[in-house]
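In: Task: produce atomic coordinates for the following.
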Amino acid sequence: MKRSLLALLVLVGAVLAPTSAEAADGPALRVPEAALDAALVCSGDVGGSAHNPILLIAGTTLTPEVFVWNYGPALTALGRPFCTVALPDNGMADIQVAAEYVVHAIRAVSAASGRDVDIVGHSQGGMVPRWALKYWPDTRARVGDVIGLAPSNHGTVVASAVCRPGCAPAFWQQRTGSAFLTALNSGAETWAGVDYTNVYTVLDEVVAPNLNDHGSSSLHTGQGRISNVGLQDVCPAHVADHLTTGTTDGVAFALVVDALTHDGPADPARLPADACTRLLMPGVDPVFLAVNEARMATVVATQVALYPHVPAEPALAEYAR
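Out: Below is the predicted model of the structure:
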């Protein structure tokens, strides 16, 4: 009887234990594949380009529509194929679920192109790829650059005040010191073979504090090559705030292009001499700027006001505990 029970336990263990391939790939994705596929939209010749495809990820409260009037036309003009991934619920829901969309996007775009994927993300969109890289190890060999524009890598003190009466799950998770961010930043912050550019502004009113390269957006540990760049260190009189850093800012865009077109992360020393005079990035039409910014602000305000609040941070997934 004892031998039979032992044999049964061994058999069950063999069935339930992950294979080496599963362990290398990370946990199974829980989001249905149809939903993951529907969230990914690509433009340009992803499969035939001589350049790495770019994956654009919007910040909390926003959707890929925000890139239609800035990074979309700018990258098209540069001849760079790009894809966007729509995070669920405008990025307001559990970021652990949003990360699965990013994992799927990295795998799909890399497979379609046969090349590394370069990621450009704003706010949460610059931070969530790090969760994907941390817990789904196979993605690390598929990513060349992670370029964060005002990324919430270490959260924000602003969210603590916002969440006192309850708030959206993603706001809870982006509070400074949250369980989510503690898990994300435990151990190495970066991975070998991936280049990290983190662009921040001291005038960031959302991701704060960001007064220097030890603020929320910056990274320092791990084996990835890292560049933490303050816009005011490049251009002392620069006035970019949180939203403009990721949507219209000419200096931020110049740093993005520098990272995309050179080995390693962005280097401010390589920027053109007139970089500080470029208030708007290419692709932004000044005639429609006010209208587009007003639409963006309306989307942000609507999500903040109407998205259902929860009383506490979502529990960490078992794989992250």
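In: drop to CA atoms for contacts and neighbour counts, all remaining ones
Out: Will do.
In: Residue 188 and residue 219 touch, don't they?
Out: No: counting by C-alpha atoms under 8 Å, residue 188 does not reach residue 219; the two are 9.7 Å apart.
In: what are the ranges of the strands in the stretch 101-250 of the chain?
Out: Listed from the start of the chain, the stretch 101-250 of the chain has strands (DSSP state E, counting those that start in this stretch) covering 117-122, 143-149, 195-200, 225-230.
In: Tell me which of the ones you listed approaches residue 156 most closely.
Out: Closest of the strands of the stretch 101-250 of the chain to residue 156 is strand 195-200, at 13.0 Å (criterion: C-alpha to C-alpha).
In: would you turn the strands of the stretch 101-250 of the chain into JSON lines with distance to residue 22?
Out: Supplementary listing: the strands of the stretch 101-250 of the chain in JSON lines, determined by distance: least, C-alpha to C-alpha, whole Å:
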{"stretch": "strand 117-122", "distance to residue 22": "22"}
{"stretch": "strand 143-149", "distance to residue 22": "19"}
{"stretch": "strand 195-200", "distance to residue 22": "25"}
{"stretch": "strand 225-230", "distance to residue 22": "28"}
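In: To check against the first, give me the structure of this:
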Amino acid sequence: MRFQSHLVVCLVVGTASIFGASAVAVRRDSMPPAPGEDLMTILSHGVNDVSLGDPSLSSTLASIVSNLTAIDPSTSSKDITLQTTQHKLDAIFAKGPWDIITAANAITAAGLIPADILSLLNGYLNSSLNSAHNENPAPPNLNIYPRKAAGDAPYSVTENDLRSAIHIPSSFSYGKNGKKPLILVPGTACPAGTTFSFNFARFSAAAPNADVVWINIPRASLNDAQLNAEYVAYAIHYIAGLSSSHVAALGWSQGNLNIQWALKYWPSTRAVVDDFIAMSPDFHGTVVRDLACPLLGTLACTPSLWQQGWDTEFIQTIRKDDGNSAYVPTTTIYSTFDEIVEPMSGPNASAILDSSRGVSVTNNHLQTICPFKTAGGVYTHEGVLYNPLAWQLAADAFNHDGPGQIERLDLDSVCAQALAPGLGVADVLGTHGVLLVAAANLLAYMPKTSKEPNIVGYAMGF
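Out: Purely as a prediction, here's the structure:
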């Protein structure tokens, strides 16, 4: 049977039914996507988009659509073992590097997107988990807008828009019961709700005192990264104020640049951020930018992807004046097998952050810490999000002063594991399936641009 006529079959399935009771706080919407607003439609339109100007790209998109359309609607993530999943992922990504769209094609061709996972991904545009229009209460007497402190950069986004982008789950305790907020910041082209629902939205399995919220940065963080950072700076003060608590911030991919930019140009944020946990960060950009943006062959891409090259003005600006060093205790976690950011091993790894101002940093390379062991295996840019060592380091940072320290971990036990606590095969498949959403968002983003945005005025004279 062909899958396309059965796209809504599994949309009524909440996250809890796939991931177990721990996922109730991040239950997905039960409404099917509106016509023309689903993953399959966007990818299908890309096949015939002559503006792409690249026959090989159109061919790869056609292959993705064909692979997805051929999925038997009865297939389920419950039918796939973790061992089979790992073997297939190893075979694909050990060959790397890949660009986003080629990687998405490879995982669909390998049968790693069963019907239940595709159905969850397919309705991402309509999911309230990804909404940037949340009804959050106005901050009472917080005085965080237009500035928290005199040294902070000005906001260009309205306070209502900044506040509306914050997703606060119904389980959030607002600083009660001894819990501390953890703010999740997504990567480029990947909406926060969908991305983190397969992994760190359930971080309480490793750190029970973590109270998770996330930021749904508009247009899937494909806009100017300087603009994206405004949402992070505001969310830090807003959540800290609502909770009367310090917070921790966890970023993935571009989300880490957004956090670092916010810490640099809104220095008042540093006083309320206890920890910065950076998953697959590209603090130095990537030397092969078309790994992230395969449309570069036609010199057309999105603003934030242009900004993430190795030698861009944006990267130079964030790194100057010791911006390549930590502002708050920082734990970086990265993998050799990152298919998006290069290099990710050795002394020049893009993930590495310095400590020139005396703030503690640990830079944690999975394959160095767990050499030739399960947790040090083939974990990709997105795979780090379910890696057991990554979670244990994040929990260690969250629960102690300073960054995560491997000396406090039982490495014999952690390195022997394949998944973070509380996660399963569905989470692995869903985490990699987010590449399909990223591909769709890249294709749909308009207008594309041929260069990176200008550096904003406040950063020019910093």
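In: if you count what's nearby, which of residue 188 and residue 219 of structure 1 comes out ahead?
Out: Relative neighbour count places residue 219 above the other of residue 188 of structure 1 and residue 219, with 23 against 14, counting by other C-alpha atoms under 10 Å.
In: Now for the aligned partner of residue 223 of structure 2 in structure 1: which residues touch it?
Out: Superposed on structure 1 with TM-score structural alignment, residue 223 of structure 2 falls opposite residue 93. Under the criterion of C-alpha atoms under 8 Å, 6 or more residues apart in numbering, the neighbours of residue 93 of structure 1 are 168-170.
In: Sort out for me which of these are in helices.
Out: With helices defined by DSSP state H, the entries of the contacts of residue 93 of structure 1 inside them are 169-170.
In: Most neighbours among the contacts of residue 93 of structure 1, which one?
Out: Among the contacts of residue 93 of structure 1, the one with the most neighbours (other C-alpha under 10 Å) is residue 168, at 25 neighbours.
In: show me the contacts for that residue.
Out: Applying C-alpha under 8 Å, 6+ apart, we find residue 168 of structure 1 in contact with 92-93, 307-310.
In: Is residue 368 of structure 2 in contact with residue 389, as I believe?
Out: No: if you go by C-alpha under 8 Å, residue 368 of structure 2 and residue 389 don't touch, sitting 11.6 Å apart.
In: more crowded one of those two?
Out: Neighbours around residue 368 of structure 2 and residue 389, counted as other C-alpha under 10 Å, are more numerous at residue 389. The numbers are 31 against 13.
In: quick one: that one and residue 414 touch, right?
Out: Yes: Residue 389 of structure 2 is in contact with residue 414 according to C-alpha under 8 Å; the separation is 6.0 Å.
In: Compare the contacts of residue 168 of structure 1 and tell me which has the most neighbours.
Out: Counting neighbours by other C-alpha under 10 Å, residue 92 leads the contacts of residue 168 of structure 1 with 25 neighbours.
In: measure the residue lying closest to that one once chain neighbours are set aside to residue 181 of structure 1 for me?
Out: Distance criterion C-alpha to C-alpha, 6 or more residues apart in numbering; nearest residue to residue 92 of structure 1, sequence neighbours excluded, is residue 170 at 5.0 Å. Applying C-alpha to C-alpha, to the nearest Å, one obtains 11 Å for the distance of residue 170 of structure 1 from residue 181 of structure 1.
In: hey, where'd the helices end up in the stretch 101-250 of structure 2?
Out: Listed in chain order, the helices found in the stretch 101-250 of structure 2 under DSSP state H, counting those that start in this stretch are 115-122, 159-164, 192-197, 225-243.
In: Please identify the buried residues of the last one?
Out: For helix 225-243 of structure 2, burial by neighbour count (16 or more other C-alpha atoms under 10 Å) applies to 225-241, 243.
In: quick one: it to structure 1 mean distance?
Out: Here helix 225-243 of structure 2 is compared with structure 1 after superposition; its mean distance to the aligned residues, by mean C-alpha distance after the TM-score superposition for structure 1, is 0.6 Å.
In: contact partners of that helix?
Out: 139, 142, 144, 155-157, 162-163, 165-166, 174-176, 181, 183, 185, 215, 217, 221, 246-247, 257-259, 261-263, 266, 269, 272-273, 303-304, 307, 456.
In: rerun that using 7 Å as the cut-off
Out: 139, 142, 144, 155, 162, 166, 174-175, 217, 221, 246-247, 258-259, 261-262, 266, 269, 272, 304 (C-alpha atoms under 7 Å, 6 or more residues apart in numbering).
In: ok, now stretch 357-364 of structure 2?
Out: Outside of stretch 357-364 of structure 2, the residues within contact range by C-alpha under 7 Å, 6+ apart are 326-334, 352, 354-355, 402-404.
In: cutoff 10 Å now
Out: 276-279, 322-323, 325-335, 349, 351-355, 389-390, 393, 397, 401-406 (C-alpha atoms under 10 Å, 6 or more residues apart in numbering).
In: neighbours of the counterpart of residue 123 of structure 1 in structure 2, just the number please.
Out: Pairing criterion TM-score structural alignment: the partner of residue 123 of structure 1 within structure 2 is identified as residue 253. The number of residues packed near residue 253 of structure 2 is 24, by other C-alpha under 10 Å.
In: How about residue 289 of structure 2?
Out: Residue 289 of structure 2 has 20 neighbouring residues, counting by other C-alpha under 10 Å.
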